[in-house]
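Chemist: Quick one: sequence and predicted model below, then my questions.
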Amino acid sequence: MEFRVLGPVELWHAGKQVEIGATRQRDLLALLLARPGTPVDRDWLIDALWDGAPPPAARTTLQSCVYRLRKVFEAHADVTLSTRGSSYLLEIPPDSVDARRFDQLAEVGLQTMAISPSAAVPQLRAATALWRGEAFGNITLHAIRDHARRLDERRLDLVEQCLAVELELGHTTAVLGELKALAAAHPLRERPAELLMKAQYRAGRRADALATYQQLFRRLDRELGVRPSQSARELHQRILASAPDLDSAAVSPSFDAPLPRQLPGGIGDFVGRTDSLGRLDRLLDAEADRVVLATISGPPGVGKTTLAVHWARQVMHRFPDGQLYTNLRGFDPSGQVMDPSEVVRGFLAAMRVPPERIPADVDAQIGLYRSLLAGKRMLIVLDNARDAGQVRALLPGSGAAGSVAIVTSRSSLTGLVAGESAQAIMLEPFETGDAWQLLTSRIGEDRIAAEPDAAADVLSHCAGLPLAVAIVAARTTAHPTFPLESVAADLRLSRGLDGFASTDANADVRSVFSWSYGRLSPAAARLFRLLGAHPGPDVGLAAVASLAGLTPSEALRLMVELCDAQLANEIVAGRYRLHDLLRTYAGELSEAADSVEERDASVGRLLDHYLQAGIAAASLSAPYGWSPPFHDPVPEVVAERFETLGDAMTWFDRERQTLQRIVEYAVRLGRVRAACELAWHLGKFFDRRGRWHDYVELQAFLLEEAEQFGEPDLLAFEHAAYGRALGRVDLNDEGRWHLERAYELCGKLGDLVGQSRCRRALGWIAERESDLRTAFEETKLAVELSRRATESPLTVASTAELLSALGWCYALQGDYRSALDCCRQAVPVLQQHQYQDAEAHAWDTMGHAHHQLGQYADALACYDRALLMLRRLGDAFAQADTLVRIGATHVAAGMPAKADLARKEALDILDGLDSSDAERLRTKLRDLSKVS
C-alpha cells in the first residue's frame, strides 16, 4: 500500500486508488499518518477529530471508523491498526508514505550538494516531484494543519534551494519561468523574489529585476509594515550599479566553496521527538530576523546530542554559509572541560582564517570570530556544555541575523534562558511507543515479532532511557542467536544497573550518571541518594523535606541544584520526578555511602509524612470515622497543609500511585500497622473516585500481612476493611464472612464502636441485595451498639451518622415520616461536629423522603444541599446517585427539561466509573428517560 499525504490524503495499491471511506475515516487516517509507528491516545483522537467539540457519541463513532479502516487494511499483512491500551497504533512500512520518501531524497540531495551541485539537482527534483499540492490538502482539522504547514515549508525551502543551485550552474533561462511563478505564489517571501531578480538580471532584463524589487517593497510595506531584508536591499543596489559579480559568467558556484561543515553524521534510525523537532522548526521560521538561540537539556542518556545533530542535519541547507560543531566536554569521563578560547580558535581555523591572522588575545579572537559571522547565516551546535559561562563567548553577535546556535547540556542553562532569551527544550525519556520503535529499528522486526512479551520486558527495565535501550540493543545484536527472553532474564537477575554496563565509559549508564553526580554539593548528593528510597513516580517538596530531615526551604534549594544537574525534573511547581534508572543509581549510592541507621531513619520519616497527610486529608470529610490507634509522628516530619477538602482530593489524585506503593513499602519494612492505618484513611478517597477494585486488591494484601503480624485489634480492623471493600464489588458472601469475623474479634476486645461499624456494613450489603428487612435490623443494631459505647466526640458523631443511615432504611421500607425524623435528629449533631460526609447523605435521604410524600419543592431543596456538599467532597458516585434522584423528582414535578440536564450530568460522571454500582445507576437513568 502507498499512503500519500503530499497533497490530498489518498491511499493507493497496485497503481489504483483505494477508497478510504467517509470523511471521518479519512480524517482519522490522516491523524494516524501524522504519527505512524507511535501509539495515539484515544481521547486525543476524539478531541482532534471534532476540533475540541466532540458529540456524545464520539467514542462510538471513533470505534466504528477504526473498524472500517481495519477492513480496508485487512488484505495487507504489512499494514496494521492495533489497539494498545487506550491508544491506537498504525504500523506501516516507512517507505510506504510519500512524506518519508521526500525526506530521504531531500537528505541525499542536500548531502550531495556539498560535493557536486550538478549531481544534487536530479535528487532534489525527484523529491519535489512527489508533491501534488498542499500537504494533507483535503484535511481541515486543526490538529493536522500545523503539521501540514511544516511539511509545506520544508518543500518550499527545498524548491528554493534547488532553483538557487540551478541558477548558479548557469541554467538561467530554464528556471526563470519557475521562479516567476514561485514568487507570485508566495508574494511575501523574499527568497523567491531575490532569486527571480538575479535570474532576470542575468537574462538581460534589468528593468524587470528592478520592478520585481519594487513590487516586493510595496507588498511588504502594505501587508506587514516592514522593509525588505538587508540581503534583498543589497542585491537591489548591486543591480542598480550593474555590479560585475552579478554576471553569471563571472560567478563561480558558491556551493562548492570550502565552507565549514562540521556536523557529525546522524543516526539512521532516529525515532520520536516530534514535538521537540516541531519547536525547533517553528523557532527557525519565526526568528529569521535575529540570532536564534535554543537549549536542549535533559537527564544523562536521554538523547540530547542525537536530537541536536539530527535536527541540524535536516535544516543545514538553510545555512548556506556553513555549520560549526564542537563537543564542549562539560560532562565527560576525561574531566577535561573545553575552554571557550580553544573552541574559538578551532572555529576560526574552520572558517579558513590563516594561523598568522588569529590574534593572540582571547577577547580579540572572540571579536574576530563574531565579525566573520556578521552578515552570514550559520548553524552552530555547542554540544555537552557544562554551564552558561562556557557558552556565552561562542554565541554569534547581533550582526549574524538568521544564524542559529543550539546548546545541549545536562544543566538547565537557566542563565542563557534568562539573559540571552534562549528557547528551552527539555527532553524526557521515551514514551513506550518510541522506545519500542527504537528497539525494533536496532534489532529487527523479526526478533520483536517472535518474542513480543520478552521485548516488552526488556523495555520495562530500560524505563524509556534511549541510552539504556541502545546498550541492550547492541548487546542483543551482537548475539543474533540468543532469544530475547534470555536478555530479559539477564536484566531481571542483574543487580542495580549491572545490566547496562559497558567497557566504554560513554556507553555505560553508571559512568554517564556519575559525571553529573560528581558535580553536586555534598548536601545535594546526600539528598539525591536518599531519594532513591522513594517508591513513587514523583514526589512533593514536603515529602522531600521529611525524607531528608530538612526544612522546606533547605529542601527547595537542594532540589533546584538537582534539577539544574538534570538528576531530577520539576514536573509542576514543587513536584519532582527521578527517572527510574536514576532512582536505582541513587539507591546503589545510598547503600554504599549512607549508614543503615540513616537510611532507616529517612524511610521512617517518609512513611510518617504520608500517614499524617492521609489522616489530615480524611479528617476533612469524616473526622470521626472508626480507625485503629495510630502512633505519634516522629520528629522532622513536614506536614502537608489542606485548607479544604478539594485540596485533599487534589492531593490524593496526585499521590494515588505513590500512596499505594508507600503502603506496600511500609509492609516490606515491617511497619504493618502504619500501612493499615494509611490504607484505611485513604479508603474514602478510593470510594469517592470509584476505584473500588484497586481498594479491594490493596486490602486483600494488607489482611494477609495483618494475619502474620498477629495483633488482634489490627486483624479485626483489616477484616472489617476488606469485608466492606468486597461488598463494593458485589462479592457479598465473602464480604459478610469477613465482617462477621471482624465483629467477633471486636467483641473479644470490648470494642463497641468497631462492632457497631461491622453491623452497619452488614446492613449496607443486605441493602445492596434488596434484603431491606435485614438491612433495617442490622443498621438498628449498629445504632444501639454505638449508643452503648463510652460517650466521646467519636461515638456521638458516629451515632448521628448511623441514625441517618437508619433513616435511609426507613425510607426504603416506605416509612418516610420516620426517615425524616431520624435525619432531622442527626443533622444538627453532624453539623456541630463538621461531619460533612454523613450530613450530605442525611440531606439526600430527606430529599428522597420528601419526594415520596409528594413534597417536590422540599425534596429539591434537600437534594440541592446534598449535591453541593458532595461536590465539595469530590464524591463522584454519590453525586451521580443524587443527580439520578433529582432527575426523577423533576420528572414527577413536570419539569422534563431540568430532568434531562440532571441525567446528562449524571451520565458524564458515570462514564468515569467502572463498577456494578455505576451500571445500576445507568440502568436507572435509562428507565427514567423512558418515563420522561
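Modeler: Ah, there it is. Everything numeric in this text was worked out from a predicted model, so none of it was measured.

Chemist: can we go C-alpha only for contacts and neighbour counts from here?
Modeler: Noted.

Chemist: Which residues outside stretch 532-544 are in contact with it?
Modeler: The list of residues contacting stretch 532-544 from outside it, by C-alpha atoms under 8 Å, 6 or more residues apart in numbering, reads 531, 552, 555-556, 574-578, 582-587, 590, 603, 606, 609-610, 638-640, 657-659, 661-662, 665.

Chemist: buried stuff in it?
Modeler: Neighbour-count burial for stretch 532-544, counted by 16 or more other C-alpha atoms under 10 Å, picks out 532-536, 538-544.

Chemist: Now flag whichever of the residues you listed is closest to E2.
Modeler: Distance to E2, by C-alpha to C-alpha, is smallest for D538 among the buried residues of stretch 532-544, at 43.5 Å.

Chemist: how far away is the closest one from A573?
Modeler: D538 sits 12 Å away from A573, going by C-alpha to C-alpha, to the nearest Å.

Chemist: Use this one as the comparison:
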Amino acid sequence: MPVRFRLLGDIEADVDGVPVELGHARQRGVLAALLADANKPVSADQLTDRVWADRAPLRAHRCLASYLSRLRRSLAAAEDVVIAHGPGGYVIRVAADAIDLHRFRALVADARADQALARFDEALELWRGDAFAGADTPWGETMRETLAAERAAAELDRTDLALRLGRHNTVLAGIAARAAASPLDERVAGQLVLALYRAGRQADALEHYERTRRRLADEFGADPGHALRELHRKILTADPGLESPPVTAPPRGTVPRQLPAAPRRLVGRDREAAAVTHALTEPGGTVPVCAIGGPAGVGKTALALRWAHDHLDRFPDGQVHVDLRGFDPSGTPMPAETAVRRLLGALGADPAALPADEDGLVALYRSLVAGKRLLVVLDNARDAAQVAPLLPGSGTCAVLVTSRHRLTGLGVRGAALVELDVLTEAAARDLLAGALGPERVDGEPGAVERLVRWCAGLPLALGIVAARAAARPGFPLEVLAEECHDASARLDALDAGELNANLRAVFSWSCTALDPVAAEAFRLLGVAPGPDLGLTAAAALTGLDAPRVRSVLRCLVDANLLQEPVPGRYRMHDLLRLYATELAGDDVRATGLRRLTDCQLHTARAAARLLRPEHPVIELAPAAGAVVPGFADRAAATAWFDVEHAGLLALLDAAAARGGHRTVWQLAWFLSAYHAGRGLLVEDLTAWQAGVAAARELRDPAALAVAHLQAGTACARVDRHVAAVGHLHQALDLAGAAPDVLADVHRTLGWVWTQRGEHERALPHARRSLELYRADANAMREADALNSVGWLQARLGELPGAADTCERALALCRRLGHRRAEAQTLHSLGFIAQRLGRPAEALGRYEDALDVVRATRDVYDEAVIQLNLGEVYAELGRLREARRAWEEAEQLGVTQHRAVLAETARRRLAGARIPAGR
C-alpha cells in the first residue's frame, strides 16, 4: 500500500490514505530524523543528538531501539518502507517522493530548471505549517530555519518567473504582503515596484521605492543596491525593456550532469562527510569551497563523489566534474586553460566563440555560472595554483576539490580543508564485508583480521584485496592472507592487475611530483624502525642539516607521504614504508640506518649518564656527522627517553636482526638506565636477554659479564630469583675479564638474597661490594653499598648500627648529588625509625623519600616506599591515607609486573579492614 510522510508541518504519515498512529513526540522525532536523510544511514549518536540533544536519557540507544520497533509495527502495512540497522547506523528505505520534504526539493529543482510555475505551485502546496513541528531540539530548529529559507527562496523564484511571464496581477497581493513583512528586503521591494508599474500604478511603484530608500538610509545609512536603483531609473524613463516578453525556458538538456559513478557504499567517513556538508551548505557570502586531502589510496575521490551524489538536490543547475590529473602517470597536470575550456563546454558555451586567452576564458566561465546553484568537482588537483582560476565568483555555486597535497593556499582563502586518515579496524572489516558478503567474512575471522592488519586501514589496499577475493569466490581468504603476511611480497599481493589498482603505481605518482632531495628523504625515512621519528633523528637519517630537513619534512607532510601527528614527530603509513624501503636499495638503507643508529646511540648515552650517573661510562665511536643534543637535567633526559622509547626498542630489534651485536649490547645498557626508574621491568628484561645473546656472539667476556649482571638484576626485579642467581653467578665466573663488574655482582647478589628473605646470606655480599667500591674510590657506588649494608643490618635487628651506617650513606649521597641512592637511603632510615618505635620520624623519612623519587620520576622505588608509608599511616591512625598509599603500591606493583609487592599491598588492605572513602 502506498505510504506518504509529511514533515512540512506536523510530523504525520498515512498508508493508503489512512492516518498512521506514530506515537508520542519523541518517537515521531526519531522518524523525522531518519526521514530527513531517507535511504542513508544515520548513526545512533546522530539520532540521539537529533532527538534529545543534551537531554538524552541514560540508555538513549536502548530507547531508540524501542521507538524504532514500535514504528516498524505502526508502518507494517506499508510494504515499500523498511527500517533497518547496519554498520553505518539506522536507515529508512522508502521512495524519496513519498516524503513531502524531498518531493518539495525535487519539484523546486525541476521548476527552476524548466521555468515552470505549475511545479513551483505543486511544491509550495506541500507546506502545511512550520516544518518539523514538535521537534524541539537544536537540530529540529535548524531544519525549520533551513527549510523556511528554502521555502522563501522558492516563493521569490516563483514570483520572478510569474513577472517574466506577465502575470503581475496574479502575484501582486502576495508580493505586497511579503513586502510589508520584510520592508528592508530589496529583492521583494523590486518585485513589488515592478508589479505595481506593470499594473499601471506607476505612482504607487515610485512611492514604494522612495519608502524603501528612506528606510535603508535610516537603518543602515545606505542607498538601495544597484538592481533596485536601476529599476527606479527605468521606471522614470519609461524604459520599454520593462515590458519585455516572457523569457523562454532553456531546454533541460543544457543542465550538466557530469559526475562519475559513486561508490555503492562508503564506510567509516561519517565525520568527514558531515564536515563537507557543513563547508558546502552553510550560508555565506563567498563561494563555499571544500578541499579533501589525504595520501594516495585513502579514498578522497570516493568521498567526494558519494557526497556529491547524495546532495544532487542542492544543485539543480547541474554538476560539473574535471579530473585535473595532478598526479597522473604522465607527470603532466592539466593546464588551467584546458580545464576552463572543459567547464565551458559542459555549460553549453559555443567552442567557436570562446576567447583565446586564459583571462577571457575565466571571465566567461564566471559569468555563465553567476547565480546558478552549481556544484563544481575538481578531482586530483596538484596544488592551489591549479585550482584558483577554476573557482566561480558566485556564492550560489559550491566547489569540491580532492588532492594528495594539503592545499593550504586554498585554506588561506577561506576554503575548508578536510583531511582523510586511514580507516579504523572496524570500518576496514565493514568494507570487506560489504564487498564479499558478511557470511564469507564471518567464516574466516582469523584471515580477515590479518588482511585488515596488513592493509593498515588504506581503502585502496582493502579494495584490491576485496577485488582479488571476489574474483576467486571459491578460494579461502587464508590464501590471500598468507600472500600478504610476508612484508617483502606484500606490495605484490596488493596488485589487482590494473594501473589504478596497483599500490606501487599509485604511490609512485605521488613520488614523481617530489623534487630530488625530498624524493631521497622519502626513500630514507622508510628505513627507520619504530612508529615515528623526531627532527634530530630525521636529520641524521637523511644526512641533512636541521633547517633543510625541516623544510623537506614539511614538503612530504604536505604531499601526504608523511604524517605529523604531533608537532615535531613524523610517521609513515606501513604500506608507504614498504614502498619507500623498496626504492631505497641495500646501500642507501645501510648508510641511512648507520647514521640514525649513531645519532640515537650517542643521544641515549648522554641521557643515560644523567639518569644513572653512578653507572660506568660506555665509550662509543665518534658519531658519523650526527648532531647530538644536550640535556639540561634529568627531567629533560627522561622526557627524551619517553618520546623515543618505542623507536629505540625497534632499533635494538633491527640491529639484532642484521647482526649488529655491539649496537644491541650498547642500546640495552643505555635503555636500562631509563627502564629501571620508569618501572619498565619486562622491557628491561627483554632488552637484556637480547644483550646476553649479542655479547655471546661478540665473544667479549667483559661485555658478557655486564650482560649477565644486568640480566640478573632484571630477573630479580620481576621476582624471577632463581634465574637471577644463575645470571649473577655466570657474571662472577667472568669477572676476571671485567674486574670492575665484581663489586656490582656482589651488591646485586646481596639484594637478590634480601628479596628472598635470606638476610644473613645477603650481608657478606653487601659488605664485599662496599670494600671493592672503596678500594676503587668509587664514591657513588660506595654510597649505594653503605645503604645496602645498613638495610641488611636493620633487617637482622642491628638497629643502632644500621642507623649509623645509613646516616653516613645519606650524607655521602647528598654531597655527591646521588638522588636515587638518597631516596633509597631515606627509605632505609624510615624503616629503621619504624622498627625503633618512632612512627613520626619514620613518616618524615618516608615522605622525604617520596619527594625525591617524584622529583626524579623514579616510579620503581616509589612502589616500596608507598607500601611502608601505608604501614606508618595505619599505625598513626590515619587510615584513609594508609588506604591511599597501599592502593598506590598495589597499582605500581601490577603495572611493573612485581607480583609479590602487589600481593603484599593487597594483604595490607585486606588485613587493615579500612572501608573505602573513610
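Modeler: Perfect, I can see it now. On a predicted model such as this, the values are computed, not experimentally measured, just so you know.

Chemist: Tell me where the stretch 601-750 of structure 1 has helices.
Modeler: 645-668, 672-688, 692-709, 712-728, 732-749 (DSSP state H, counting those that start in this stretch).

Chemist: and among these, the most buried is which?
Modeler: helix 712-728 (a mean of 26; mean count of other C-alpha atoms under 10 Å).

Chemist: picking up where we left off before, tell me the buried residues within the contacts of stretch 532-544 of structure 1.
Modeler: The neighbour-count test (16+ other C-alpha under 10 Å) marks 531, 552, 555-556, 575-578, 582-587, 590, 603, 606, 609-610, 638-640, 658-659, 661-662, 665 as buried among the contacts of stretch 532-544 of structure 1.

Chemist: Please flag which of those residues sit within strands.
Modeler: 575-577 (DSSP state E).

Chemist: would you turn those into CSV with distance to L860 of structure 1?
Modeler: Rendered in CSV, the data for these read as follows (distance: C-alpha to C-alpha, whole Å):
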residue, distance to L860 of structure 1
R575, 42
Y576, 45
R577, 47
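
Chemist: Helix, strand or coil: sort out P36 of structure 1 for me.
Modeler: coil (DSSP: H, G, I helix; E, B strand; the rest coil).

Chemist: close enough to count as contact, it and P93?
Modeler: No. With contact defined as C-alpha atoms under 8 Å, P36 of structure 1 does not reach P93; the gap is 9.4 Å.

Chemist: Same drill for these two, tell me which one is more crowded.
Modeler: Between P36 of structure 1 and P93, counted using other C-alpha atoms under 10 Å, the more crowded position is P36 (18 against 12).

Chemist: related to what we said a few turns ago, which of the buried residues of stretch 532-544 of structure 1 lies closest to V97 of structure 1?
Modeler: The nearest one, if we look at the buried residues of stretch 532-544 of structure 1 relative to V97 of structure 1 and count by C-alpha to C-alpha, is D538, at 39.0 Å.

Chemist: Tell me where structure 2 has strands.
Modeler: With DSSP E as the criterion, structure 2 has strands at 3-6, 12-15, 18-19, 82-86, 89-93, 289-293, 319-323, 375-381, 398-403, 416-419, 533-534, 563-566, 569-571.

Chemist: right, so of those strands, which gets closest to L71 of structure 2?
Modeler: Using C-alpha to C-alpha as the criterion, the shortest distance between L71 of structure 2 and these is 8.5 Å, found for strand 82-86.
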